[in-house]
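Student: just to be clear, the model below is a prediction. Sequence and coordinates:
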Amino acid sequence: MAKNKTTETAINVTDFINTYVDNDQKKEDSFQLIALLREWSGFEPKMWGPTIIGFGSYHYKYASGHEGDAPILGFSPRKAEFSLYVYSPTEENKPLLDDLGKFKMGKACIYVKKLSDINIDALEKICKATIAYLNENHECACREV
């Protein structure tokens, strides 16, 4: 079975942002996202793999037998846009996207160019709904919060 590449690392989050992110607005947005996701999740930021900043963790197991750990909430300040790993695609959660603002949806993430393009209150609702979903459906560190 393939090893999961996205695992928690010891890389310093602030150092990562200051060296990896070359745009001042993206740096500012990254630090704002850290503050928000820390507040909403109750967890400190940690690096997952080379470019994902994650908060907390949960254990997943697919029907195929593949299993691993992933951050409860997370984001990556990629060159073109932010990848937000904050959404659980359930029927109950789909309406929450209606108020989010300007974004694109990927298979596992929400893409936004900058934080000013989205509604932070809507993002908070999405994040909290995801925490609740993961708490209910997976072995989740969020139960300890």
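Tutor: Perfect, thanks for sending it.
Student: C-alpha only now, for contacts and for neighbours.
Tutor: OK.
Student: list the residues that contact the most centrally placed residue in the chain.
Tutor: Taking C-alpha atoms, centre = their mean, the centroid of the chain lies closest to G74, which sits 2.0 Å from it. By C-alpha atoms under 8 Å, 6 or more residues apart in numbering, the residues touching G74 are L37, I52, I53, G54, F55, L84, Y85, V86.
Student: could I get the residues you listed as CSV with distance to Y62?
Tutor: Putting the contacts of G74 into CSV (distance: C-alpha to C-alpha, whole Å) gives the following:
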residue, distance to Y62
L37, 26
I52, 22
I53, 23
G54, 21
F55, 22
L84, 22
Y85, 18
V86, 19
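Student: next up, a second structure to put side by side with the first:
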Amino acid sequence: MAAKTTWTDADPVGFIEAVSPQKRRLDAVVLLELMRRVTGAEPRMFGTAIVGFGEYHYKYASGTEGDAPAAGFSPRKAASVVYLNDGISAHENLLARLGPHTNGVGCLYLKDLDAVDLEILEEIVRRSYATLTSGTYGNRAAEG
């Protein structure tokens, strides 16, 4: 069963300019530049609220496969979400030094980028991107 890729033609910069509250918009500008630098890719919108960089192909044992951003973030009202589709557990040692955050299985929630170590965040994104773009990725974030 193949999942449908949901890249859109929406403008990521225009999307970020419309983000509120202002703090989330300012953090999104920082994340945009950080991910551009780390990935070497230009941003594209994935769905209606994810700014994605690069692409990776996944294929799970269940037969589900598709394409998704290899790095990405979403500026939400409560926090900026950084997607780590290789799984949070792959980055435990760096997360311990990142600063204030919460996380899910494949999501890192940051309420204030000024409070985290951006060099550590950059290394996390770099490692995740390298893992996801090294070939077809076969694990779900929970299996990372």
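Tutor: Nice, I can see it. These numbers come from a predicted model, not from an experiment.
Student: what TM-score do the two superposed chains give?
Tutor: Between these two chains, after superposing, the TM-score reads 0.86 (TM-score structural alignment, normalised by the length of structure 2); 137 aligned residues with a C-alpha RMSD of 1.9 Å.
Student: residues in structure 2 aligned with stretch 98-109 of structure 1?
Tutor: Per TM-score structural alignment, the counterpart of stretch 98-109 of structure 1 in structure 2 is residues 96-107.
Student: pull out the buried residues from that stretch.
Tutor: Applying a neighbour-count criterion of 16 or more other C-alpha atoms under 10 Å, the buried positions in stretch 96-107 of structure 2 are L98, G99, P100, H101, V105, G106, C107.
Student: was I right to think the first one contacts E123?
Tutor: I take that to be L98 of structure 2. No. Counting by C-alpha atoms under 8 Å, L98 of structure 2 stays clear of E123, with 10.2 Å between them.
Student: now the helices: where do they sit in structure 1?
Tutor: 13-20, 24-41, 120-137 (DSSP state H).
Student: please name whichever of these is nearest to A70 of structure 1.
Tutor: A70 of structure 1 sits nearest to helix 120-137 of all these, at 10.8 Å, using C-alpha to C-alpha.
Student: distance from that closest one to the middle of the chain?
Tutor: 11 Å (C-alpha atoms, centre = their mean, to the nearest Å).
Student: K3 of structure 1: which of the helices of structure 1 is closest?
Tutor: Comparing those under C-alpha to C-alpha, the one sitting nearest is helix 120-137, at 22.0 Å.
Student: what does the residue nearest to the centre of structure 1 align to in structure 2?
Tutor: Match for G74 of structure 1 (TM-score structural alignment): G72.
Student: against M1 of structure 2, how distant is that match?
Tutor: 24 Å (C-alpha to C-alpha, to the nearest Å).
Student: Q22 of structure 2 too?
Tutor: For Q22 of structure 2, the distance to M1 of structure 2 - C-alpha to C-alpha - is 41 Å.
Student: check contacts around G47 of structure 2.
Tutor: Contacts of G47 of structure 2 (C-alpha under 8 Å, 6+ apart): T6, W7, T8.
Student: pretty sure the second one sits against F46.
Tutor: Spelled out, it's W7 of structure 2. Yes. Using C-alpha under 8 Å, W7 of structure 2 makes contact with F46 at a distance of 4.4 Å.
Student: of those two, who's got more company?
Tutor: Set W7 of structure 2 next to F46 and count neighbours by other C-alpha atoms under 10 Å: F46 wins out with 22 against 17.
Student: what's the match for the more buried one in structure 1?
Tutor: Here F46 of structure 2 is matched to W48 in structure 1, going by TM-score structural alignment.
Student: wait, its match touches N12, no?
Tutor: No. Assessed by C-alpha under 8 Å, W48 of structure 1 is found out of contact with N12, at 10.7 Å.
Student: most widely separated two among the contacts of G74 of structure 1?
Tutor: L37 and I52 (13.0 Å).
Student: now L32 of structure 2: how far from P43 of structure 2?
Tutor: Where P43 of structure 2 is concerned, L32 of structure 2 sits at a distance of 8 Å (C-alpha to C-alpha).
Student: with V13 of structure 2 instead?
Tutor: Separation of V13 of structure 2 from P43 of structure 2 (C-alpha to C-alpha): 8 Å.
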